[in-house]
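**Student:** need coordinates for the below:
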Amino acid sequence: MLLAMALTLWSSIFLIIKVGYCYVNLSRKKGTVASQSSTHEGAFLASRSIDGNKGQTYRECSHTALGHSIAWFQVDLGGEYSLESVKIYYRNDANWCPYRFRQFYLDVSNGSAGSTTTLTSQRKRCYKDNTTALATPPSVIDISCKETARYVIVETTYNAQEAIYLNLSGPVLEICEIEVYGCSVGRYGESCSRCHGCSTCDIISGACPCSDTCVNSACNTSNEYCTEGCITGYWGKMCKSQCSQYCIGNTCEQGNGMCTTGCADFYYGYTCEHQCDPQYSPRSCDRVTGVCSGCNTGYYSQFCNRTCSPYCKSGTCDAHNGHCNGGCKTNWAGDLCENK
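**Tutor:** Sure thing, here's the model as predicted:
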């Protein structure tokens, strides 16, 4: 009994260790670049935060300048990655607590923080600190951030002058080291090996996510194919395509999207993608060909898209061939009254 408990404990410890170290620190890979909104004294560069030194004293940290309305710091990974977590080491000298770190937020995005074309709405927020004076956030903070993005952005508008022990102007960031953990998009596991047949997968197990448009959210996790069919309104192997809005009952075949119960009034085609001509009378047509069941007065042809001659004596013509009913007006002749 004791042996079994011991084995279980060691298995749990092994799993924790394995999971804890299964991601790559993307901040330290070749091509990763750190930048910030401004640089204090022109010397406390953003690159200090990705040099591998986890020291938290003044001279070891990056530092934005005073006197601005916003301070931001970002890591550019050079491309999209599947992120897992972000760990931040903030300045924490013996007599200098992380006052300036209050109210910061962590966003990820595919647009740079410094780009005028990147909107806040295009970011995804992983964390927002709500610490108020006199309390301070932890100087080392590990944040879960399971997103896919290129840029990791730390930002603040908090004015540290609110702290009673400081007399400073404007928001400031002092980041000593930042570690961004994750894998390349489409990879997972201890060595970030490839997913099994899907574009994105669980970063630990490699399992493909099942779409919530699968019946009972059930799918083959190796390829994302729904195993119990699609919920109403969707079709395809992964149930990600929507049935035509003109399918009666919003239902269609899972394999090809063909409307299973016919088309709404005025529409035709296998997926009800075509609209019957407005001159059909009544406005209905063959489900497959679109051939009309009858034309409005003054129109003819199988699609009712031709007008009767204006020289038909009665103003009407045969719905199939356009021959004028009742002959032609004076001075006109021919089956379609086309000859003067």
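**Student:** going forward, measure contacts between C-alpha atoms and count neighbours the same way
**Tutor:** OK.
**Student:** residues in contact with Gly67?
**Tutor:** Taking C-alpha atoms under 8 Å, 6 or more residues apart in numbering, we find Gly67 in contact with 169-171.
**Student:** ok, now with 6 Å
**Tutor:** Counting by C-alpha atoms under 6 Å, 6 or more residues apart in numbering, Gly67 makes contact with 169-170.
**Student:** could you do Ile204 as well?
**Tutor:** For Ile204, the contacting residues are 188-189, by C-alpha under 6 Å, 6+ apart.
**Student:** packing partners for the lengthiest strand in the chain?
**Tutor:** What stands out as the longest strand in the chain, according to DSSP state E, is strand 71-90. The contact analysis (3 or more C-alpha pairs under 6 Å, 6 or more residues apart in numbering; DSSP states H and E) places strand 71-90 against strand 33-36, strand 140-144, strand 148-156, strand 175-184.
**Student:** OK, contacts around the residue nearest in space to the middle of the chain?
**Tutor:** When the chain is reduced to its mean C-alpha position, the nearest residue by C-alpha atoms, centre = their mean turns out to be Thr148, at 9.0 Å. Thr148 makes contact with 81-83 under the criterion C-alpha under 6 Å, 6+ apart.
**Student:** thinking again about what came up before, pick the most deeply packed of the helices and strands packed on strand 71-90.
**Tutor:** strand 175-184 (a mean of 26; mean count of other C-alpha atoms under 10 Å).
**Student:** compare with the first, here's sequence two:
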Amino acid sequence: MATFLGIWNLLLLGVIHCYDNICERSSCKATLSSVSKNLSADKVIDGNTEQDYNSCSHTVVNGAPEAWVMVDLRKEYKLQNVVIYYRNERDYTWRPYRFRQYSLQVSSDTLSWNECYKDNTPDSRIPSSIQNITCARTARYIRIITNYDAPEDDQFSERGAVLEICEIQIFGCDSNHYGSDCSMECSVNCKRQTCDNAKGSCTYGCNSGFYSEKCEKRCSTCLSACNRQSGECEGPCPNGMYGNHCNITCSRNCENGCSKIDGLCNSGCIDGKFGIDCLQTCGGGCSSRCDQADGNCSCKTGWLGQNCNGKDKIVLGLNIDCLVENTIRSLC
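**Tutor:** So this is what the prediction gives:
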């Protein structure tokens, strides 16, 4: 019966994953919170999946409130699943009761940990000694940690958290590859060229100048980054351009560019033009720039009107600077 269960577990694990066991092809390093006798952390990554006492790592039974085992993959990988083999004597004289209520966590720096799984097996039940846990995260460190004090240890006058991990298999891809066989490469436009296993979506966002889930679309003429989903520019537009994507040309009559939102010439018009878009022409008799709002200006000699677009007339043979309601204002 035990042989059948062992074969079934192997078949089941083979069906669930087809990723590489990372520690079989790289120099992983394992550490324990404490070591009992010679049952060191190296046993969790030695490739031996036997579950007897001598094949497993073991923390000290000393009343410690917490026990953990940590595997360092040496660099970040894109994880898919983690398989844990816990001590489970074949003659059932030792059951994995200390395996209750553990937590599987991952990290990229050991400063902050992200929980992939938390076991909630009650005291009345025994958890499975082989567990395959989906953990689709990008990480360098994997930690199994517990503060569970098993009531079965009371008969031995033992207290505290204990772990007896025999093997940890960590399956996934290099951080710059994805897919069920790790054959597809993440876009070079992904930050750190890292993407998720399922679709190749960039994990940390896009390099500057690109957008979309896989960062394969190029931002328009944005001065800075563009929105990851829409491609709209998140900062100002280059001088002379406007619009959400900064791809519309401002009126050439604007001075110092135009508003990113609506293209209006908020900084004024070039000499000789007026209006909100600077498309109207100032009067030919303006002695200086005309007002942007209404085109009013000061007139040169010989010109008249608020916009200085009319010339003086000869009345009674005399030159007149201007006429106001047919009344002579000045004579030359």
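**Student:** and the residue nearest to the centre of structure 1, what's its match in structure 2?
**Tutor:** Matched to structure 2 by TM-score structural alignment, Thr148 of structure 1 sits across from Thr138.
**Student:** would you map the helices across structure 1?
**Tutor:** Ranges of helices in structure 1, per DSSP state H, are 2-20.
**Student:** re the thing from before, okay if I get the helices and strands packed on strand 71-90 of structure 1 as JSON lines plus distance to Trp72 of structure 1?
**Tutor:** JSON lines is the format used below for these (distance: least, C-alpha to C-alpha, whole Å):
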{"stretch": "strand 33-36", "distance to Trp72 of structure 1": "6"}
{"stretch": "strand 140-144", "distance to Trp72 of structure 1": "17"}
{"stretch": "strand 148-156", "distance to Trp72 of structure 1": "4"}
{"stretch": "strand 175-184", "distance to Trp72 of structure 1": "10"}
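**Student:** Asn130 of structure 1 is nearest to which of these?
**Tutor:** strand 148-156 (11.6 Å; C-alpha to C-alpha).
**Student:** with structure 2 superposed, average distance for the closest one?
**Tutor:** Strand 148-156 of structure 1 differs from its equivalent in structure 2 by a mean of 0.3 Å after superposition (mean C-alpha distance after the TM-score superposition for structure 1).
**Student:** that strand vs strand 71-90, what angle?
**Tutor:** 90 degrees (axes from the mean of the first three to the mean of the last three C-alpha atoms, to 10 degrees).
**Student:** what separates strand 148-156 of structure 1 from the chain centre, distance-wise?
**Tutor:** Strand 148-156 of structure 1 has its C-alpha centroid displaced from the chain centroid by 16 Å (C-alpha atoms, centre = their mean, to the nearest Å).
**Student:** again, but for stretch 145-165 of structure 2
**Tutor:** 39 Å.
**Student:** buried sites along that stretch?
**Tutor:** 145-150, 159-165 (16 or more other C-alpha atoms under 10 Å).
**Student:** next, format the contacts of Thr148 of structure 1 as CSV and append neighbour count and distance to Tyr225 of structure 1.
**Tutor:** Listed next are these as CSV, based on neighbours: other C-alpha atoms under 10 Å; distance: C-alpha to C-alpha, whole Å:
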residue, neighbour count, distance to Tyr225 of structure 1
Tyr81, 20, 24
Ser82, 24, 22
Leu83, 26, 25
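**Student:** between those, which is nearest Glu253 of structure 1?
**Tutor:** Ser82 (33.9 Å).
**Student:** list the contacts of Glu147 of structure 1.
**Tutor:** Taking C-alpha under 6 Å, 6+ apart as the test, what Glu147 of structure 1 contacts is Leu83.
**Student:** with Cys56 of structure 2 instead?
**Tutor:** Counted by C-alpha under 6 Å, 6+ apart, Cys56 of structure 2 has contacts 43, 165-166.
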